[in-house]
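Participant: I would like the atomic coordinates for the input below:
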Amino acid sequence: MTLQSNRRLGPLRALGLAAATSLIATGAAGTAQAADAPLPVTITGEDRVDLSLHSDNGDPTEPQVDLRLNAPGEPFEGDGVIPPVFTGDYTIRIDASELAGVAKVKLPCDADGLVAVCTGSELYAGQQYNKVGGIRLDIGDDSEAGDFGSITVTGEGEGLDFTPLSIDVLVGGPEFVNRRLSLPKDFRAGDTFEAPVGLRNAGSTAAEGAVLRFHGSRGVSFPDSYGNCSYAEVTTGSLLHQGTDAICTFPDGIEAGAAYALAEPLKVRTADFALHDIFTYSFTAVGPGEAAALRAAKDYRPGTGPDLGLKKAGDADPKDYAKYADLDLPLKNTYDLELTGASPAGEAGDTVTAEIGFRNNGPAWVSALRSGGEPIGFTVAVPEGATVTKAPQDCGENTIAEGVKGYLCWVTTPLLEDAELSFPFELRVDRVVEGAKGKVALPEWDNPFDSDHTNDSAWIVLNGSDEATDGGTGEADGGTSGGSTPPGSGDGEGDSGSSGSSGTSGSSGTTGTSGTSGDVAGDDAGGGLALTGAGGMALIGGAALLALGLGAGVIVLQRRRARQGGGTTA
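Facilitator: Model (predicted):
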């Protein structure tokens, strides 16, 4: 045991809290100051790192701490040269000497042992372009459970006032893993799942308390309300982020190596429209004081019932626990995607509108939560004798077969269970061809969640009689749609390419289209296209639908590096 491990640092009582601080919104420093006052700069980065004695602590090439400088002002948006808010020399000193014998440390910049000095000459508003460097931490040969220390980061520069950063590092502390979940095979939409929520402390030391966080997406709710929990519902904004979040606190100690379970299963109710919704939970170690602060977080309302208890679970198989615990539910439900056609009429030289309809007849929504909301595509052929003069924003010109062009249209997801959208095409009648037809079609997919495939295609009938424009396979138009992954199928391997950056109409469930179609055709997908009808030839729709799989979605934040001298280029 190193000397540092015998010191009881006050900040270490907050170890385990940093993971939850994102629940409490904090604004960047932007206070106005006098012209001769120093510019306030905050050194930012992770303020806590826990090192496990039982795992590899993540990718050894990736730092756990990303150091940046946050300067006042509105962050630059747009293209071109980014104007600095400060020009002049400054230094950032990173002192990790307290970690000698505690952990291995890799510092950025000009490092001399466990101390590094970074220099700079410009600062920009915000922190995106003010990157200092990363700090990588790993256990060493001398690391033991309970070892801890701090890294101190300070700054100095004429005309600057730096707020320092302290990074607490603990080796072999409490390390919670969560009990795995599995869904009953007969579970359906509208059912309530009694989740056997639990944890195991796989770390080397006890925890003063625990915090349980759980989340349900839009189709999930929690019928019970507990006095030691706080709840927040999100019902506006992106459908991807709507749902319920909860925080529960447990002040009693969590012994090292012991397993615990909730005193009663956590009830997880699903709506009638639910399909591939997500329930997830996790436990983290935290002290009683910090736990109380979490429950008072902004926008969380306290529960009203009795407290939810946590009890020892006895012997537990480590294979039943994992770092992440989540579940897709239900796996059984259906929706009905339907296309409707149009039957405009006009003389030669007239411009007419063919309004294509797309709707979900439910009962389920298309959640597409794991894929992050990839779009559904359908194809549109142009009737013979007509030219498209204006296409919907969410549609782009596309090659549909060898030598044949049509349109590929996109519907954004998630898609509400009662969504109804409109895709108006303006057609110029170049010559009257009685009963000219253009097919509108979803891919011929093997989709077990779409309950009715007879309405997956429709027709634009130009200058026709009273024949139907919707439903059925109709006439054979040549070509066969290739296989495509249905929305929410769990494949998670669909290739979205660069297309389908469609607007918000699909997620809002309102009539009308919005946004842009992206690069589905490589050309301008808006008005002014001169695409002549191809005699009602069928569109090959095998690639017209992006797979809406259930693989874990990952958002990669690309950070631009600030260039030295005279500002930086966005």
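Participant: could you use CA atoms for every contact and neighbour count after this?
Facilitator: Fine.
Participant: which stretch of helix or strand covers Ala293?
Facilitator: According to DSSP states H and E, Ala293 maps onto helix 288-295.
Participant: after the helix or strand hosting Ile135, which helix or strand is next?
Facilitator: Per DSSP H and E, Ile135 falls inside strand 131-138. As assigned by DSSP H and E, the chain's next helix or strand after strand 131-138 is strand 148-156.
Participant: just after that following strand, pick out the following helix or strand.
Facilitator: That would be, after strand 148-156 and using DSSP H and E, strand 160-163.
Participant: contacting residues around that following strand?
Facilitator: With contact meaning Cα atoms under 8 Å, 6 or more residues apart in numbering, strand 160-163 is reached by Pro38, Leu39, Pro40, Val41, Thr42, Ile43, Thr154, Gly155, Glu156.
Participant: now, among those residues, which is nearest to Arg68?
Facilitator: Arg68 has its nearest neighbour among these in Ile43, at 6.0 Å by Cα to Cα.
Participant: could you give the number of residues near the closest one?
Facilitator: Number of residues near Ile43 (other Cα atoms under 10 Å) recorded here: 21.
Participant: contacts only, for it.
Facilitator: Taking Cα under 8 Å, 6+ apart, we find Ile43 in contact with Leu67, Arg68, Leu69, Asn70, Val153, Thr154, Gly155, Phe162, Thr163, Pro164, Leu165.
Participant: let's see 6 Å
Facilitator: By Cα atoms under 6 Å, 6 or more residues apart in numbering, the contact list for Ile43 reads Arg68, Leu69, Thr163, Pro164, Leu165.
Participant: swap in Thr387?
Facilitator: Contacts of Thr387 (Cα under 6 Å, 6+ apart): Leu427, Arg428, Ala530, Leu531, Thr532.
Participant: I'd like to know how far it sits from Phe378.
Facilitator: The gap separating Thr387 from Phe378 is 19 Å, by Cα to Cα, to the nearest Å.
Participant: same check on Ala20?
Facilitator: 42 Å.
Participant: between those two, which one's more packed in?
Facilitator: Shown here are Ala20 and Phe378; by other Cα under 10 Å, Phe378 has more neighbours (25 against 17).
Participant: ok, and the closest non-adjacent residue to the more buried one?
Facilitator: Nearest residue to Phe378, sequence neighbours excluded (Cα to Cα, 6 or more residues apart in numbering): Leu442, at 4.6 Å.
Participant: this one next, for a side-by-side:
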Amino acid sequence: MKKPSTGRVTRLGACAAVAGLVTVGLTAAPALADSDQLWVNASPWQLVLPKASDAGPQPAPTTLSLSLSHDNVANQVVDGRLTVDISGLAGIAEVTWPENCAPAGTTAVCSVAEVPASGNDSTVKVPVTVRAAVGAAVGASGRISYQATATTTTGEQLTAGENWTDVRVASGPDLSVAALPPSTGVAPGATVPVPVSAVNKGDQPANGVQVTYYVTRGLTLDGLAPQCVSAPAGEGEGPIHPVTKIDCAYDVVVAPGETFALPSPVTATVAAYGLYERVDVGVQARDGAEDLQPEDNGTVKAVTVTNTADFAVRGARLTAAAGETVTAQVTFRNRGPAWVANLSSGEPVGRVDVTVPPGATATAVPDACEPRTADGGWWESEVRTGAPRYLCNLPIWVAEKQTVALPFQLRIDTVVTGAKGAVVLTPPYGTEPLPFDPNPANDKARIVLNPAA
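Facilitator: Model (predicted):
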């Protein structure tokens, strides 16, 4: 059973940026509270190695990042033993082991003292370096296989399913982009550096370099080369576009082992409405040559701004006779000053929980609203109307001063004087308050039918 691996970065340019990206889940939650599963994680999920030189300097080795994880956060898992079998690499590649691995012939047992729960720790536990063997031809391929065991502190023995990494020898450039550290606590109007560099770890030169930026709306890049071209990425709302794509072409040759760097510094200036911002950077050769390891061709500069966004909801007060249908216009508004965007995760910026007033029936509801039972449970009926409660997803991004209308058509079955239904703004998941919202008092409202005189 091979567990999917995630790439090093989630890139906005991989699909329509406005739709957002949902990071691939590594595993489902365990079916039973006391069950658990051990996993071997490998990044990248496959290795493409530059062909070794017959004479002279060799291409830089490639790092295969291995780690162990387990599912159940309630368990503490220790004494991880990762067995790495490289017998499938004979004549194809050579391996250098880290200190926590004990090699014996074509296998090594690597120790991981404490195994983290999936998603809780991305620290690389077993960095193995691999390079093509001298004489290995382009196209030669092999496989690295893994087995693993670990023990819970209650004494349960865990065993990982089958896992492996395919290895192939190829020839071409391999532009590996240097990581960009995040910037936090940045004030609106401030500027942060966005240096871009990439080393060619391949065996062939990169004849020309293309740098592509995907920049969220709250940032403006300064210092770009004159030949850079920008355009909105994905769909926006009117004149507002959440992401801008910028392409910059450089006529340079980056030989194997050399590093490409921008000819002049590039910086990002934070707008007054900035909050959770990012610049996704991708670098590739311009001559159409296949990059040997595209997983390391990109990185992300995350910028967290010290700012707030006052989210608020509004209900409605309506008067109607029995048998009549009225529209309760529930509204959400971002009072700013910041916009809010979850472009990386694709999650809504929040949800609006709407309870239908007594004596009324919802006969038409917004598409973004899911029916629920009165206590918030799943609504079993295939018909979306008629539920006593609705949970409405807001968009994955909202501009400052943006309003989202959520019209509910309510049929008055029985006139109940002063019948009240609740409108409550909630986070997209969980119960923690929205960290950027400075005024939780306006996160609640009411739908009132036939208020008392």
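Participant: mind telling me the TM-score for this superposition?
Facilitator: Put the two chains on top of each other and the TM-score (TM-score structural alignment, normalised by the length of structure 2) is 0.55; 292 aligned residues with a Cα RMSD of 3.8 Å.
Participant: circling back: which position in structure 2 aligns with the residue nearest to Phe378 of structure 1?
Facilitator: Aligned against structure 2 by TM-score structural alignment, Leu442 of structure 1 finds its counterpart in Leu425.
Participant: tally up the residues packed near its match, please.
Facilitator: Other residues lying near Leu425 of structure 2 total 26 when counted by other Cα under 10 Å.
Participant: so it makes contact with Asp443?
Facilitator: Yes - using Cα atoms under 6 Å, Leu425 of structure 2 is in contact with Asp443, at 5.1 Å.
Participant: quick revisit: so which of the contacts of Thr387 of structure 1 belong to strands?
Facilitator: Those of the contacts of Thr387 of structure 1 mapping onto strands are Leu427, Arg428, Ala530, Leu531, Thr532, per DSSP state E.
Participant: relative to Leu462 of structure 1, how far out is the residue nearest to the second one when sequence neighbours are not counted?
Facilitator: In space, Arg428 of structure 1 comes closest to Thr351 once its chain neighbours are excluded; the distance is 4.3 Å by Cα to Cα, 6+ apart. If you measure Thr351 of structure 1 against Leu462 of structure 1 using Cα to Cα, the figure is 12 Å.
Participant: quick one: which of these two has more around it?
Facilitator: Neighbours per residue, other Cα under 10 Å: of Thr351 of structure 1 and Leu462, the larger number sits with Leu462, 27 against 18.
Participant: counterpart of that one in structure 2?
Facilitator: Correspondence of Leu462 of structure 1 to structure 2, assessed by TM-score structural alignment: Leu449.
Participant: and the alignment partner in structure 1 of Pro438 of structure 2, what does it touch?
Facilitator: Matched across to structure 1, Pro438 of structure 2 falls on Ser451, judged by TM-score structural alignment. Residues counted as contacts of Ser451 of structure 1 (Cα under 6 Å, 6+ apart) are Thr334, Asp336.
Participant: if you go by neighbour count, which of the contacts of strand 160-163 of structure 1 are buried?
Facilitator: Leu39, Pro40, Val41, Thr42, Ile43, Thr154, Gly155, Glu156 (16 or more other Cα atoms under 10 Å).
Participant: among these, which two are most distant?
Facilitator: Farthest apart among those by Cα to Cα are Leu39 and Thr154. That separation is 15.0 Å.
Participant: ok, now how distant is Val382 of structure 1 from Gly396 of structure 1?
Facilitator: Relative to Gly396 of structure 1, Val382 of structure 1 is positioned 13 Å away (Cα to Cα).
Participant: same deal with Leu53 of structure 1?
Facilitator: Distance, Leu53 of structure 1 to Gly396 of structure 1, by Cα to Cα: 54 Å.
Participant: which of those two has more neighbours?
Facilitator: Just comparing Leu53 of structure 1 and Gly396: by other Cα under 10 Å the higher neighbour count belongs to Gly396, 29 against 20.
Participant: the aligned residue in structure 2 for that one: what's it in contact with?
Facilitator: Matched by TM-score structural alignment, Gly396 of structure 1 corresponds to Glu370 in structure 2. Contacts for Glu370 of structure 2 (Cα under 6 Å, 6+ apart) come out as Tyr390, Leu391.
Participant: from Ala362 of structure 2, how far off is Glu370 of structure 2?
Facilitator: 12 Å.
Participant: before we move on, what about Thr159 of structure 2?
Facilitator: 51 Å.
Participant: neighbour count winner among these two?
Facilitator: The neighbour comparison of Thr159 of structure 2 against Ala362 (other Cα under 10 Å) goes to Ala362, with 23 against 18.
Participant: Gly13 of structure 2 belongs to a helix?
Facilitator: Yes - counting by DSSP: H, G, I helix; E, B strand; the rest coil, Gly13 of structure 2 is part of a helix.
Participant: how about Val424 of structure 2: what's its closest non-neighbour residue?
Facilitator: Once flanking residues are discounted, Val424 of structure 2 sits nearest to Lys444: 4.6 Å by Cα to Cα, 6+ apart.
Participant: which residue lines up with the residue nearest to Arg428 of structure 1 in structure 2?
Facilitator: Superposed on structure 2 with TM-score structural alignment, Thr351 of structure 1 falls opposite Thr325.
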